[in-house]
Structure formats: C-alpha cells, structure tokens
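Chemist: the following block contains a protein sequence and its predicted model.
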Amino acid sequence: MNSTSKFGKLIGVLDVSNSFCKFLVYAVKNREILTCHEISINKIESSDEDEYDPIELWNAVQEAMRVATENLVILEIEPSDIVAIGITNQRETTILWNKRSGEVLNPLCSSDNRLNKILEKILLRTKNKKNYLRSVCGLPFDVCFSAIKIKWLMENNKAVQDSIDRNECYFGNLDSWILWNLTGGIVSGVHRSDVTNCSRTMLMNLESLEWDKRLCKFFDIPMNILPQIRSCSEIYGYVNIQGSTVLEGVPIASVIGNNNSALVGQICLKAAKVECHMEEDCSVMINTGQEIIYSDNDLLSTVGFQLGPNEKVHYALEGFIGSSCSAINWLKSSILSSTESNNNHNSSPVSTFHGMRNGNCFKSLQENDLAFVPALKGLCAPKFLYQAKGFLSGLTINTTSQQLLTAAKESICFQTKTIVDSIKKDCKTWPAISSLIVGGEFSENVDFLQLLANICSVTIERPQVSAPTGLGCMLSAALTMKILSLDEFKTTCVPPVDNFYPTINLDVSEEKYMKWLTALKTSIQANHQSPRDEVNSLLEGKDATKFIMNSIPGCLFLFSSYVIYVLSQQWP
C-alpha cells in the first residue's frame, strides 16, 4: 500500500494493563506520536481484591482505537496509512475464557492474596524450595506468576474446570485475550502469545522456548489451554472486529511485554545494557544476550526479546518492585489527609517531589528518619516473600505528610539499589554498572531521579523519549513489516539524554540504606516468623536450608573417622 500522507507509513500500538489501555499512532519515519487516546479501567466495586472486568477492558480497547483513528481524520491524516498494529501489555495477569462462547471465566486480577494458600501447598510439597523449578523456567514460586493462578482457579472455580473438561478453555495473559478478540473472537480469533509473556507463566522452558510437559504436569495444567508461542516480531493475525471498517484487515505485527518493550525502546539491544522502567510497578532489567544467567540473588531469569522468528533470542535478568508508584498513590489516598496532600503536592503520581534536588536532597536524606517498606501485596525486591507486610518505622508526633511521601519514594530507590547490587553479584565478570537508563511515567520527575542517583550511586540517564514502551512495540512491528531496520532505528532514534549524577556523600546514602534494611529485616521477622539469623541469610541471598546441607560433609567426616578409630582399636 502506497501512503499519501506527509507522515508516511503509520503503526498503531495498543498499550494495555489491567487498569488502563491506550492506543498510540506512530509515524515510522520520525518515530513521532501523532495521536494517543487513553481510557482507565474501573476496579470491580464488590471485590476485595484487585479485580477488573476483562470485557470492560476489551470495550475500552475498541473505544481507544476508534477515538485515536478519528483524531487522525481531524488532523487530516488518513487512518488507512496505518500499516500494522502492535500489542504491548502488563505481563502475568491471567485470564481464562470459553473459546466457544467467549465467556470470561474469571475476573482479571494481577495480584490476589487468595493465592497464598495454594502457594503454601506447593512449597510444602517441595519442602519449601521456592527455586525448585528455576533451572527450567527461570522463576521462583510466587503468586504473581500465571501457573499459580491457573492452578488456584482450577481448584476453586467450577466453571473453569468444567470448561477444561469439555476442551473449551483458553488461557492467556492480557496480550492473548486482546489478540483473540481483535482477530475475530469466537469466529476467527487466533490464540497466540509471545516469548516474553510466556516466559512469565512458569510453564515455558527457558532454553527451548516451548511449553514444557514436565512443568505442566507439575502444576497439573492441560497443555491444550495454552496459546501458541511466537517471537515478538511477526504476523500474529489480522484485525477482524465486527462493525469495524477503518482498521479491518490490518496485520497485528508485534506482541511484547511492557517492560521488555521498554528495554527495546530505550535501545538496550546489546548485552550488559540496564534499563529501569518506572510505572505503577517498577522493573530493573539487564540484557544478558544469548546467555541465560540463573540468579543466586532472587532475580528473575527471563526472555528479554526476540525480534523475529529466525532471530536470536535475547535473555535478561530482572528485578521487580511490586508496589512503587501504587504505594505512593495509596499513601496519598488512604493515609494522608486530602487537604494537606493537595496543598503540598500535585495530584499526579509523578509530581509529588518538591524542593529536593541537589543540596535539598542531601538535607532530606539526613533529616528524614522514616523507613517505609512498601510490601502492600507481598515483597518482590530484594526477595520474593508473599507473606511480607508493609512496615513503617521512625514515626514521631512531628512527622509530616511530606516526610511520609519522601520515605515512600526513598523505598523505591532502596529497592532499586538492592536489584542493581544483585545484578552486580550475578554478573561478576561483566563490566561494572556505572549508569542506569530510566523511562516511564514516574521518571518524568527530575527530583526523584536525583534521589535515585544519590541512593544508587550511579549515573541516571533519562533519554528524552515519550512512551518508551510504545516505541519498542512500534519498532517490533516495523521490523515485521520490513519498513524499518535495527540499524536505521539505532542511527536515527538516539534522543538527547538528561543525566543525573550522585551529589551526596556515599556515607550518607549508605547510612540511610542500612536503616532501611534494618526496617526490612524487622518487617520480615514480624511476618516471616523465622529466627533472626535465618532472616539475615535470606536478605544476603543465602538459602537457609544450605546451612544444614553444608554441615553434612563435616558430620560424615567425623562419624567415619570415629568408626575407623573404633575398628582400628579392635584390629589385632
């Protein structure tokens, strides 16, 4: 198709999470966002958990696409210039639906405390070895991964089990659900997913990039409910929405997880590149090239990206901060008075730092004795501890709302530091990490980035790129359509970079960090019900069971020596 628009060929990107969706339209030739429409998804009112309606999400996707294409017409740009669509999504969110009727069998939920009981059963079965399957799938046992959720739904939702028994059930993350509906649903919908999403299910073999029969058997999950696994850059299907004419027949040319897409969008395409994506949840990811590094420090071994079915897969190590921006929003809405909060802070979750840059940031670190552990839905960094609870220490009668918010932001920085330190430990022979590339909505606040640089003691690089997640997905789709090459992208899409350097004494940040670690240990001790030395070993990356294992050789030596001695005394 020859484009007549002055902007040339366009690519649409669907950016989807369980609480919002947006449709961005990019001009490929200059990577400019021409229009974007975002819609928020409401939480189910009757739910005590973070549950959302997948049907509402699908309706929001259609609305976002409709409004965005109408905006193109207003801008005198032909919607028919959209040559492909890409999908980038929040990973791990689990949906099961009936492939015959399209009925959703469970509310959409990314985090659910009801899963703790089934996780406890699995840990009991494996003698509390949370890394029992890590050598195959790269992941520890945790409630955030899809297999645990599927297992729980099979045992607690009769409609799910009945649908499975009738061979009518499909499983997918957000990408599979949207793709299936986008390509025709019960009429012609395709059931596929990409390697980045599938690598977060605990069901995919990290080396073969295929569903692993042993993993599926371990969780007792039938393989016929799982989507086909594809690369991030290839044709998945074609738009086939009833009543749609503008985008009808447009190929879906890319599917990729949101943090992985940010890794691509920030041009972290070579090994040793580290990217920190800061949205509602935060992720720190290092590209490890074709090498799978199995972490000794609770990082996740995962797929970074695969930009084509015949291209090499790039693996990654990832640390995940489960409650970051969401913890700050929770503090503002549930704990702090709305009057004081609104008087001192902008309502935007990324605009709540004021007067803390450079010298003021140094003063803040010295004066604020609060330590906040944002384990609102368990803990992900520095360790995956589903039983962990939030913790706040250092409160006095003089504590202000500003100090509370600052402590929350400091906690994000401290968790980021633990992840960066863990990467250094796991990649001992790699070049030292001297800089961290950041992106996402939360990175728009310069004062927060300065605080991050001070606490992590590294240079923070913020490329002047809007929506790196969308940009990475756009590139993946453009590669599929052969309208853009990686060399062209790297040559023409290197934006100016804002640098933030550490400006405080290392001893000050280390002292504050140690106070936070003390609060973290206290929190774990209170909720983990473990001896203090076991908690310390847990945070230092040591497996408490290894203390027993390590003592076995010595015991055997002493016992065998004693036996030999006794026998020698009896020998003539």
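Modeler: Ah, there it is.
Chemist: from now on I want contacts and neighbour counts done on CA atoms only, so please keep to that.
Modeler: Fine.
Chemist: can you list contacts of the helix or strand where Trp152 lies?
Modeler: Applying DSSP states H and E as the criterion places Trp152 in helix 146-156. For helix 146-156, the external contacting residues (C-alpha atoms under 8 Å, 6 or more residues apart in numbering) are 92-94, 106, 115, 118-119, 142-143, 160-161, 200-203, 219-221.
Chemist: 6 Å instead?
Modeler: Taking contacts as C-alpha atoms under 6 Å, 6 or more residues apart in numbering, the residues outside helix 146-156 that touch it are 92, 94, 160-161, 201-202.
Chemist: centre of the chain to it, how far?
Modeler: Centroid displacement of helix 146-156 relative to its chain, using C-alpha atoms, centre = their mean, to the nearest Å, is 20 Å.
Chemist: I'd like the next helix or strand past it.
Modeler: On the C-terminal side of helix 146-156, the closest following helix or strand by DSSP H and E is helix 158-165.
Chemist: included below, for side-by-side comparison, is a second structure:
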Amino acid sequence: MARYIIGIDQSTQGTKALLVDEAGRLIHRADRAHEQKVNEEGWVSHDPAEIAANVLAVARAVVEEQGVDPADIAGIGISNQRETTVAWNARTGEPLCDAIVWQCSRAQEVCDRIAQREGAPEVIRERTGLTLSPYYPAAKMTWIMENVPEARDIARAGDLHLGTVDSWVVWTLTHGAEFRCDYSNASRTQLFDIEKLNWSTRCCRLFGIDPAWLPEVTDSDACFGMTDLDGFLPAPVPIHGVLGDSHAALFGQGCYAPGQAKATLGTGSSVMMNVGHELSRSQTGLSNSLGWRMGGETVYVLEGNINYAGAVKTWLRDDMEMIESPAETTDLSYAANPASRVYVVPAFTGLGAPHWNSEARAAVFGMTRTTGRAEFVRATVESIAFQIFDVADAMQRDSGVSLAELRVDGGPTRDPYLMQFLADMLRVPIVAAGNDEMSGLGAAWAAGIALGIYPADVARSVAPRAGWDAKMHENDRTARIKGWRRAVKAAIAFAG
C-alpha cells in the first residue's frame, strides 16, 4: 500500500495542500485564495471560518484530483502564516472577530501604552527575544480583549481561546479536541519565554493576557491530534510536523546546521539563520526565536521580517495597475534605463527588521522627468532585495558569521532579475529551491520523518536547486546601497 503525506500550507494569500509521496516528492498541489480585508485605516483581516473551510477543501481536492485512495493518506503536516491572531469561543467554535493579520498595526496604541511602563520593553525583549511591536500576537490579543466585548464575556465564562493560525487549524481539524501550537509559533507571540520554554507570566501580565486562554505548546514533530478531514478519510490520521511557515521553509531548505540561512519570499519575507541549540541574542534589532523543537532538542534562530516582498508586485498589479501579472516585472526591469536611480520604500504598514518603525510610510525617491513605468517597476522589485540586504547585514553583525550563500524559496524567486540583483547586493551566491513550496514541503517532510516514512535528511536528497552569483561592480553596488539607506532614512523622517 502506498503512503502519502498531505502538507497544508496556510499562508497569508491563501491555503495550499501538497500531496507528497513515499520518496518525499511533491506530486500534486491544490490551492484556494481567501479574502484580503483591508479597511480605510489600513487594518488587515482574514475570516477564520473561511480559512478553516479552505483547509478542508484543498486537503480533499489534492487527493481527489490525483486519484489517490484516501485510505493511503498516512499523516498531515501544517505550516502557517505566523503572528496572525485568532480569537474564538471554545464551546461553540465560533470566531469572535476576523483574524488580525500579521501585517496589521492596529495595536500600535497598545504597544505605546506598555512602552510607558518602566522596564517593560526590556523585560519583553529579554524574555521573548522580540522587540515590542504590534506585529506580534500579544498586542493583537490585547486589542481584541479591549475592543471586542464578546471576548471579555466569553473569557469570564472560561471558554476563550486565543491563538495563532496553527492552533486554530489544529483545533478545527480535530473538531475541538486539541488546542495546541508548536514551539516555533509560540516563540513568535511575544508571550513565550524562549529560554524557559513556557508562557511568560510576566509578559502575559504586561499584555493583560491570561495564560489559560493560550494553547498548549507541543514539539514541532509531535502528534497534535487526529483528523479524518471531516469524514473524508476512512479513518483518522495523525497531524505531525506543525511549524510556522518560515521555520518550515528553513527545515525544508535543509538548514540544519548553525550558520545556514534562508529567505522565504512570499507576501512578506522572512530571513532566518540557524544559530544552533544555544540562544544567541541580537544586538541589531533582529528577532530571536525558536526554529523548532523536535525530538526534545531545541534549535534557535535569528530572524528579520519584511512586511512587503512579493506583495509589492501585487500592489503594482492591483492598485497601481502597472502590470497584469507579476511575471511582467522581469522584462520591465531589464528594459528600464540602467542609469535610473529610483528607490521605492514599501513601508505601507511601517518598516520591519532591522528598522522596526511602524509609523514609517511608503515613499518614492529619485524620480526625474524621464522616469517611466519600467523604471518605477524595477525600483519596486529592487526594494525586495534591498530589504533582504538590510536584514542579512544585521544578521552577520549579530552572529559574527559571514554568509557563504543564501537559500531562497517562494514565488518571487522565479524572477531572474530580482535573484541576480539580490546576489549583487549580498555578494554571495543565491541558491533557489527547485519549487516554491518549501514551507508546505518542510512541514510534510517533518511529519513524514516523525512517522518513519522519510529519512532525516530527506530535504537534501529531494530538493533540486538553481543559483545566481554576484556580477555587479563593487562601486555600483556601494552607490546603490547608499542611495537605498538615504531613502529609508527619509521615509522614516517624513513620518515624524
């Protein structure tokens, strides 16, 4: 009997299911988008019920479309958009409000208020490895408790669940039997003590969050419960391999050793470096997190997050109407005037690492009368590489380790102009995965390893790669980086 793993990748733009065979190869994919809710204040939300329905729909579709017997499904792995925060009634299963997406900075006032408490930012940074920010779930949870009256009522009744998307998906797949999240997701909440490996009583108190509202934290490769996909499978199968999407991609990229790094380019971008079993604290504003905890061993990472990576191409298409598809940006970038020095700073919801300025707003610098569509598009594409450069530069200063290469994955890696420009800015080889599904595959492989289906080094044997080497003259590179840094400073200064 054949054995397959379903990898579910619940991302910001939609939900994908990957069907992975006994050799660890991706053989089919099904996906479904969900609504992106953005109001006039820039708040970004998702409907948790829509996400739960889509998880079931794609998991079923990937099996049916390939003609696989549902009885041959051995297990499920899950990767998820991180920091997006869900609140629901544990008794009825009803979400209390739309999920607050990681991009959303509506909880800035919460952070400003906590920052006024003597020593609070330092305590939060010390315990969680994260700089106080509305980016993380802690402040989003506080906002929900202060602005959704039903949440307070349900909390008093003892029925409140607050969690990241992995906990919501696990809860719905197990029909409410399991309220769990993994260590990688817990470490991104700004409520988890990354040294003691438990919910921080001090941080929870600062944010007004009762730990009883939070999920049980479980090893990333442990069994999170059983699911039959709402009756689709003839018998329940275990959910294993649950990780935040960037952590799953690090695992899928085979970055198992300290000093190995990857960048996942999706809606945003996560640049992450494995720093081993000991915590290495950042001095440059990067995040300290748990890469994963498997087999009882903890792996720590340094990470910098970028709010807008692939999303800038969506912006060019949907809002600016400069392109009809993201693929057009490659030809336009090559067609642009080589002498153009336009810089786009895509701070639509503030700037992430290493700047951490949620008040900054998007800006364009360096336009002249001859600046046209191609030059504007190219500058927007280059902003992705510049943001990754900022994080990689900080990461090397923090760790004291020079990058030998950067492994990348995600849809934007199909853009050869962007990949070459990234290699030129970093001056290291860029090594791209053979497909765009490293988050879902990483979770699927972790599940398969836990179930004894795959060898521990499955990522190295299955993932083909392509690469780009630096070509740009150093003087040109230096001038471009200097221009980018001036543009970022100006965008921050404009916000006051």
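Modeler: Good, I have the coordinates. Quantities reported herein were computed from a predicted structural model and do not represent experimental measurements.
Chemist: would you pull the TM-score for this pair?
Modeler: Between these two chains, after superposing, the TM-score reads 0.95 (TM-score structural alignment, normalised by the length of structure 2); 494 aligned residues with a C-alpha RMSD of 1.9 Å.
Chemist: related to what we said a few turns ago, onto which residues of structure 2 does the helix holding Trp152 of structure 1 map?
Modeler: Using TM-score structural alignment, the residues of structure 2 aligned to helix 146-156 of structure 1 are 137-147.
Chemist: what's the average distance of that stretch to structure 1?
Modeler: Stretch 137-147 of structure 2, aligned to structure 1 and superposed, deviates on average by 0.8 Å (mean C-alpha distance after the TM-score superposition for structure 1).
Chemist: cool, and stretch 479-486 of structure 2?
Modeler: Once fitted to structure 1, stretch 479-486 of structure 2 is off its aligned match by 0.8 Å on average (mean C-alpha distance after the TM-score superposition for structure 1).
Chemist: give me the buried stretch members for that stretch, please.
Modeler: In terms of neighbour count (16 or more other C-alpha atoms under 10 Å), stretch 479-486 of structure 2 has its buried residues at 480, 483-484.
Chemist: repeat for stretch 385-400 of structure 2
Modeler: Of all the residues in stretch 385-400 of structure 2, those buried under the rule 16+ other C-alpha under 10 Å are 385-392, 394-396, 398-399.
Chemist: and the longest strand along structure 2, what does it pack onto?
Modeler: Ranked by residue count and defined by DSSP state E, the top strand of structure 2 is strand 297-306. Using 3 or more C-alpha pairs under 6 Å, 6 or more residues apart in numbering; DSSP states H and E as the contact definition, the elements that strand 297-306 of structure 2 packs against are strand 269-276, strand 287-294.
Chemist: re earlier: which of the buried residues of stretch 479-486 of structure 2 sits closest to Met425 of structure 2?
Modeler: Ranked by distance to Met425 of structure 2 (C-alpha to C-alpha), the buried residues of stretch 479-486 of structure 2 are led by Arg480 at 8.6 Å.
Chemist: count the residues that sit near Gly366 of structure 2.
Modeler: For Gly366 of structure 2, the count of nearby residues is 12 (other C-alpha atoms under 10 Å).
Chemist: correction: Ser208 of structure 1
Modeler: The burial count assigned to Ser208 of structure 1 is 9, neighbours taken as other C-alpha under 10 Å.
Chemist: now which residue in structure 2 aligns to it?
Modeler: With TM-score structural alignment as the criterion, Ser208 of structure 1 lines up with Lys196 in structure 2.
Chemist: still on that earlier bit, who touches the longest strand of structure 2?
Modeler: With C-alpha under 6 Å, 6+ apart as the contact definition, strand 297-306 of structure 2 has outside contacts at 268-277, 279, 286-292, 352-353, 391.
Chemist: redo that, cut-off 7 Å
Modeler: When contacts are taken as C-alpha atoms under 7 Å, 6 or more residues apart in numbering, the neighbours of strand 297-306 of structure 2 outside the stretch itself are 268-279, 286-293, 352-354, 387, 391, 395.
Chemist: next one: stretch 435-451 of structure 2
Modeler: Under the contact criterion C-alpha under 7 Å, 6+ apart, stretch 435-451 of structure 2 has outside partners 5-9, 18, 24, 75-79, 221, 240-243, 245-246, 248-249, 251-253, 409-411, 454-456.
Chemist: picking that back up, out of the helices and strands packed on strand 297-306 of structure 2, nearest to Val63 of structure 2?
Modeler: When these are ranked by distance to Val63 of structure 2, counting by C-alpha to C-alpha, first place goes to strand 287-294 at 27.9 Å.
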